[in-house]
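1. just coords:
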């Protein structure tokens, strides 16, 4: 199988403002750049001139090149015979600095509700901020000592779970900001979390090589999962997956809703382990085909029985796997700089991925296809995106990251 290469491409972050200035008549003409980087050692800079002719905006991208707007937030360029697509934010509600330092957002979570949606942003400082549907700040939660690596709302929206590089998880009230429970037991940074069913039980993964199943009422870790062959293989990512439930009824009084639940964990070795939460069985291990740590995982629909998973690796490989045939990846591509994939997110037919090279893209996904579509590049001020989350607004996706970046796509 040949390796598809994703070319890095950056459009001037304020290009839309350049277009607006010409469209409004504030300027007669304006230009912006599009940089195409076919390799880590080469940058092809293209200039697009914007003019207003007879109340119609015109673009000149050079001989045989093209630039056009395809909808309110989408743009398309043909440069040297290659097509590049761009998506600007539907809305930008990035955090503003309270001092001279702009916060770096390290995690994002959302509570989708027609009446009162909420958003939570975890920061590198250990602070968590909760916003309401008007993007106005509701609460500030302080209690972690390091990067907040994961934030998850319970189904009620009244409780929040957070995990941090300080090795702790905390359960918060989103009504008054109190912290009734802190979960301790990991001996390495917490890397991911998941809420099971209504939230009596939660999962957490850690760089200590474990995934712990917690009972929230007591704060106890009631089971610890590890890789069979390498129990200390550090875990960078973990996601909850729904499967067909066992016929047996739930019998463990410390568990509720674990039947039919599994999880996937991505390890430093590059292995992906697959575990049944109810039976506690290790179901399979997807091999390290790409000789690099697995940094992030996504599935087509974690709420349904899906056999397709996507894995992002530290060497820039993005792979599609079928758990029914895990001997080798179905297909894969590579970021041309070999830049690590730092976050992935699947939502309504789109697979989002961010890279340490301050780039982020999404693919339109067909689970029956054995290839990736051409990418669409997210316009994100050239700040690295650290995390994605669902948004109930216009079926959008929230992206958050460096310099307080928080935008809806």
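-> Great, that's in hand. Only a predicted model underlies this, so the values are computations on that prediction, with no experimental measurement involved. Residues are numbered from 1 along each chain as shown.

2. every contact and neighbour count from this point should use C-alpha atoms.
-> Fine.

3. from what I can see residue 97 touches residue 103, true?
-> Yes: at 6.5 Å, residue 97 counts as touching residue 103 under the criterion of C-alpha atoms under 8 Å.

4. more neighbours: which of those two?
-> In this view residue 97 and residue 103 are compared by other C-alpha atoms under 10 Å, and residue 103 has more residues nearby, 22 against 11.

5. who's in contact with that one?
-> Contact analysis of residue 103 by C-alpha atoms under 8 Å, 6 or more residues apart in numbering lists 95, 97, 123, 124, 125, 402, 403, 404.

6. go on, residue 130?
-> Counted by C-alpha under 8 Å, 6+ apart, residue 130 has contacts 118, 119, 120, 121, 137, 138, 139, 140, 174.

7. surely the last one and residue 162 touch.
-> No: at 11.9 Å, residue 174 and residue 162 do not qualify as touching, with contact defined as C-alpha under 8 Å.

8. isn't residue 232 up against residue 209?
-> Yes: between residue 232 and residue 209 a contact is recorded at 4.5 Å, counting by C-alpha under 8 Å.

9. between the two, what contacts are shared?
-> residue 226.

10. ok, these two, which is more surrounded?
-> The neighbour comparison of residue 232 against residue 209 (other C-alpha under 10 Å) goes to residue 209, with 24 against 15.

11. which stretches of this structure form helices?
-> Assigned helices in the chain, in chain order: 15-23 (criterion: DSSP state H).

12. need the outlier residue of it, farthest from its centre.
-> residue 54 (43.0 Å; C-alpha atoms, centre = their mean).

13. here's the one I want to compare it with:
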């Protein structure tokens, strides 16, 4: 595990106060943790806090929402970014999943308060409450139009909702266990769901019917992703003539993140196995970051970067916290990863700088979503946080 630089979760609020003091620490496996402090020395001429650090750390730059700190002894530097705003009134309990509409104006989120809510991203005002699932709702996402929402839950059902009036015209039934993740194919005539029952299902939304069942094990599939594969990747050919209700599956790779430490790639059109990679622990999430690149996050904190043309040996394995990887999302030329200890990292492909979003105090960050230069996270503490990355 790489050196871990941590900062007090509410550092931005503390350092705005006269003589406010926040803690900072640096840890590397097998060595004693280095502890230090950051102390406010008032505001400078530009209105930003002037911060001095204890001797083991160096403060390089401070604004109202950003601070860059290094620990020279362990040769690590990090830019910490605090929330632009937080929405505390959307849900009353853990916020387990969320998504942002294609226009950026609306959010949808699920919670252990057993609700799905649609809200405005500018102020958190609730627009719709979607009711119909039994028990907890695990996952939700907008269709590309931004006018329709997809959800899945403990009741083994997938539901399709109207954003305009909150109605649920379509319910997809067939899974034998809770629905854990969802993916939309192209514009959304077809969608994919995965479940604790060990299967992924390809659905025709128009006829509310299952086109195909992919996977036949009893091992839960915790996460899925659909990506457009490079032409050089052989995705196989269907053994039978596909249904005319199947639209946009050609050239697509379905990635399955499984509880049994296996990451699988399947040709969505052919249903053929393309690769199987065995990781170090249960896989929680996955995403495609290019036509040949796949990321998968495991329970032990490992993030595996694979090239699907040669998936047996990872391009790299990253572990920043040792805490479960709960969410992965492509961002710019890199990606964002959220973890079970509340940490959230933005990695950029062509930069050594790693940004860390702050705010949660050791509470699980279940999902992260990016829209342009805004980042949204949802957390076990019941908050939805919004970050603005104006300098990226």
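-> Perfect, thanks for sending it. Because the structure is predicted, anything quoted here is derived from the model rather than measured.

14. related to what we said a few turns ago, just the contacts of residue 130 of the first structure: which are in strands?
-> Among the contacts of residue 130 of the first structure, the members falling in strands are 118, 119, 120, 121, 137, 138, 139, 140 (criterion: DSSP state E).

15. farthest pair within those residues?
-> Maximum pairwise distance in those, criterion C-alpha to C-alpha, is 13.1 Å, between 118 and 140.

16. more neighbours: those two, which one.
-> Shown here are residue 118 of the first structure and residue 140; by other C-alpha under 10 Å, residue 118 has more neighbours (25 against 15).

17. how far away is the nearest residue in space to residue 295 of the second structure that is not next to it in sequence from residue 350 of the second structure?
-> Distances taken as C-alpha to C-alpha, 6 or more residues apart in numbering put residue 305 closest to residue 295 of the second structure, at 4.7 Å, once the chain neighbours are dropped. For residue 305 of the second structure, the distance to residue 350 of the second structure (C-alpha to C-alpha, to the nearest Å) stands at 15 Å.

18. for these two, indicate the residue with more neighbours.
-> Per other C-alpha under 10 Å, whichever of residue 305 of the second structure and residue 350 has more neighbours is residue 305, with 22 against 8.

19. which of the contacts of residue 103 of the first structure lies closest to residue 7 of the first structure?
-> Out of these, the member with the shortest distance to residue 7 of the first structure (by C-alpha to C-alpha) is residue 402, at 22.3 Å.

20. related to what we said a few turns ago, PyMOL command to pick out the buried ones of the ones in strands among the contacts of residue 130 of the first structure?
-> Selection of buried members from those for PyMOL, criterion 16 or more other C-alpha atoms under 10 Å:
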select buried, resi 118+119+120+121+138+139
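
21. and the ones in strands among the contacts of residue 130 of the first structure as TSV, adding distance to residue 16 of the first structure?
-> Converted to TSV, these look like this (distance: C-alpha to C-alpha, whole Å):
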residue	distance to residue 16 of the first structure
118	28
119	26
120	28
121	26
137	27
138	31
139	33
140	33
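
22. the longest strand seen in the second structure vs the first structure, average distance?
-> Identified as the longest strand of the second structure according to DSSP E is strand 34-43. Taken against the first structure, strand 34-43 of the second structure registers an average deviation of 2.3 Å after superposition, with mean C-alpha distance after the TM-score superposition for the first structure.

23. off-centre distance for that strand?
-> In this view, strand 34-43 of the second structure has its centroid 31 Å away from the chain centroid, taken as C-alpha atoms, centre = their mean, to the nearest Å.

24. also stretch 79-97 of the second structure?
-> Worked out by C-alpha atoms, centre = their mean, stretch 79-97 of the second structure lies 14 Å from the chain centre.

25. tally of neighbours for the residue lying closest to residue 215 of the first structure once chain neighbours are set aside?
-> Spatial nearest neighbour of residue 215 of the first structure, chain neighbours left out: residue 201 (4.8 Å); criterion: C-alpha to C-alpha, 6+ apart. The number of residues packed around residue 201 of the first structure, counting by other C-alpha under 10 Å, is 23.

26. trace residue 201 of the first structure over to the second structure, please.
-> Under the alignment by TM-score structural alignment, residue 201 of the first structure pairs with residue 190 in the second structure.

27. ok, its match touching residue 244?
-> No: using C-alpha under 8 Å, residue 190 of the second structure makes no contact with residue 244, being 11.4 Å away.

28. can you pull out the strands in the stretch 101-250 of the second structure?
-> Taking DSSP state E, counting those that start in this stretch as the criterion, the stretch 101-250 of the second structure carries its strands at 106-111, 116-120, 126-130, 137-142, 148-153, 157-162, 170-173, 179-185, 190-195, 200-204, 209-214, 221-228.

29. hang on, the earlier thing: got a list of what the residue farthest from the centre of the first structure touches?
-> Counted by C-alpha under 8 Å, 6+ apart, residue 54 of the first structure has zero contacts.

30. and for residue 170 of the second structure?
-> With C-alpha under 8 Å, 6+ apart, residue 170 of the second structure has these contacts: 159, 160, 161, 205, 208.

31. the equivalent of residue 343 of the second structure over in the first structure and residue 316 of the first structure, how far apart?
-> Aligned by TM-score structural alignment, residue 343 of the second structure pairs with residue 359 of the first structure. Residue 359 of the first structure is 12 Å from residue 316 of the first structure, where distance means C-alpha to C-alpha.

32. more crowded one of these two?
-> residue 316 (25 against 22).

33. quick one: residues contacting the more buried one.
-> By C-alpha under 8 Å, 6+ apart, the contact list for residue 316 of the first structure reads 334, 335, 336, 337, 338, 339, 340, 341, 355.
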